[in-house]
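A.B. asks: Below: sequence and its predicted model.
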Amino acid sequence: EKKEKRKFWIALSREEIEEDIFVMTGSRPARRPRKRPKNVQKQIDSVFPGLWLVGITADAYRVADTPAKVLSFFLSFFLSTVSAIYLFATELNRCRFILAAVKPT
């Protein structure tokens, strides 16, 4: 029977990694990763066109259901606005009627 080898690893802190790189290279590591040369990046993009899509998942496009409170708030706002417009139009028509009756001919 073949026994499975146990895997062993140690998580290093950022400071420990920086210290190890400094000891090996004699300089501190770069703060941000260096970009590839443009021609190399173009070749990689032509071979693997969707490589940059790795971070995009369906969860990024998921829209949460609208809570009932929010929906009721907007519905009440809409209805009150429609009511206000109706009252304003009714009042405006009444004023026109009064002005037409009072206007000398």
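C.D. replies: Structure received.
A.B. asks: drop to CA atoms for contacts and neighbour counts, all remaining ones
C.D. replies: Fine.
A.B. asks: need the longest helix for the protein.
C.D. replies: Longest helix in the chain by number of residues (criterion: DSSP state H): helix 68-102.
A.B. asks: Check whether residue 15 sits in a helix, strand or coil.
C.D. replies: Put simply, residue 15 is helix when judged by DSSP: H, G, I helix; E, B strand; the rest coil.
A.B. asks: how many neighbours does it have?
C.D. replies: Here the neighbour count serves as a burial measure; for residue 15 (other C-alpha atoms under 10 Å) it reads 9.
A.B. asks: Would you enumerate the residues in contact with it?
C.D. replies: The neighbours of residue 15, taking C-alpha atoms under 8 Å, 6 or more residues apart in numbering as the test, come to nothing; the list is empty.
A.B. asks: Just the element for residue 45, please.
C.D. replies: Assigned by DSSP states H and E, residue 45 belongs to helix 38-47.
A.B. asks: next up, a second structure to put side by side with the first:
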Amino acid sequence: MESRLKVLRLFKVLHRTRQDVFKDDIRALTAARNKINEEFRKNMQETKAENINQMIKFGSDVEVVLRETVIQGVHVEDNKILLRPRDSLLLENVPYSDTPRKKA
């Protein structure tokens, strides 16, 4: 029963991440939804706890990759793409220094 809850939680997290990562891109949203649903349906009859845990781990890794590495790009002209990074991907740009700063 506990693994069932983990699977359902992962399913919801993947769909939420999909909606955040592919925001305003109907084609990518649809493709990602179909792939997530297809993979979960394909493995719905799995009963071995070891296999289920491996698939949960794989699904969690996929969610992290989507959340942390995918950036949307929008074609604005022939040879130009506008990148739309999410706020969670933007980091503070600290200039390089040969002498390290002291931590407060």
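C.D. replies: Yep, that arrived. Bear in mind the structure is a predicted one, so any value in this text is a computation, not a measurement.
A.B. asks: Superposing both, give me the TM-score.
C.D. replies: Overall, the chain-to-chain superposition scores 0.25 on the TM-score scale (TM-score structural alignment, normalised by the length of the second structure); 33 aligned residues with a C-alpha RMSD of 3.7 Å.
A.B. asks: How many neighbouring residues does residue 101 of the first structure have?
C.D. replies: Other residues within reach of residue 101 of the first structure, judged by other C-alpha under 10 Å, total 10.
A.B. asks: gap between it and residue 77 of the first structure?
C.D. replies: Between residue 101 of the first structure and residue 77 of the first structure the computed distance is 36 Å (C-alpha to C-alpha, to the nearest Å).
A.B. asks: swap in residue 87 of the first structure?
C.D. replies: Residue 87 of the first structure sits 15 Å away from residue 77 of the first structure, taking C-alpha to C-alpha as the criterion.
A.B. asks: How about residue 16 of the first structure?
C.D. replies: Residue 16 of the first structure sits at a distance of 58 Å from residue 77 of the first structure (criterion: C-alpha to C-alpha).
A.B. asks: ok, residue 19 of the second structure touching residue 29?
C.D. replies: Yes - under the criterion of C-alpha atoms under 8 Å, residue 19 of the second structure makes contact with residue 29 at 6.7 Å.
A.B. asks: And whichever strand or helix holds residue 20 of the first structure, what's buried?
C.D. replies: Taking DSSP H and E as the definition, one finds residue 20 of the first structure inside helix 14-25. The neighbour-count check on helix 14-25 of the first structure (16 or more other C-alpha atoms under 10 Å) flags residue 18 as buried.
A.B. asks: ditto for stretch 17-30 of the second structure
C.D. replies: When burial is assessed from 16+ other C-alpha under 10 Å, stretch 17-30 of the second structure yields the following buried residues: 18, 19, 21, 22, 29.
A.B. asks: OK, contacts around residue 35 of the second structure?
C.D. replies: Listed by C-alpha under 8 Å, 6+ apart, residue 35 of the second structure has no contact partners.
A.B. asks: Could you tell me how many residues sit around residue 83 of the first structure?
C.D. replies: Burial of residue 83 of the first structure is recorded as 12 neighbouring residues (other C-alpha under 10 Å).
A.B. asks: and it, what is it in contact with?
C.D. replies: For residue 83 of the first structure, the set of contacting residues under the criterion of C-alpha under 8 Å, 6+ apart is empty.
A.B. asks: Walking through the second structure, point out its strands one by one.
C.D. replies: 72-77, 80-84 (DSSP state E).
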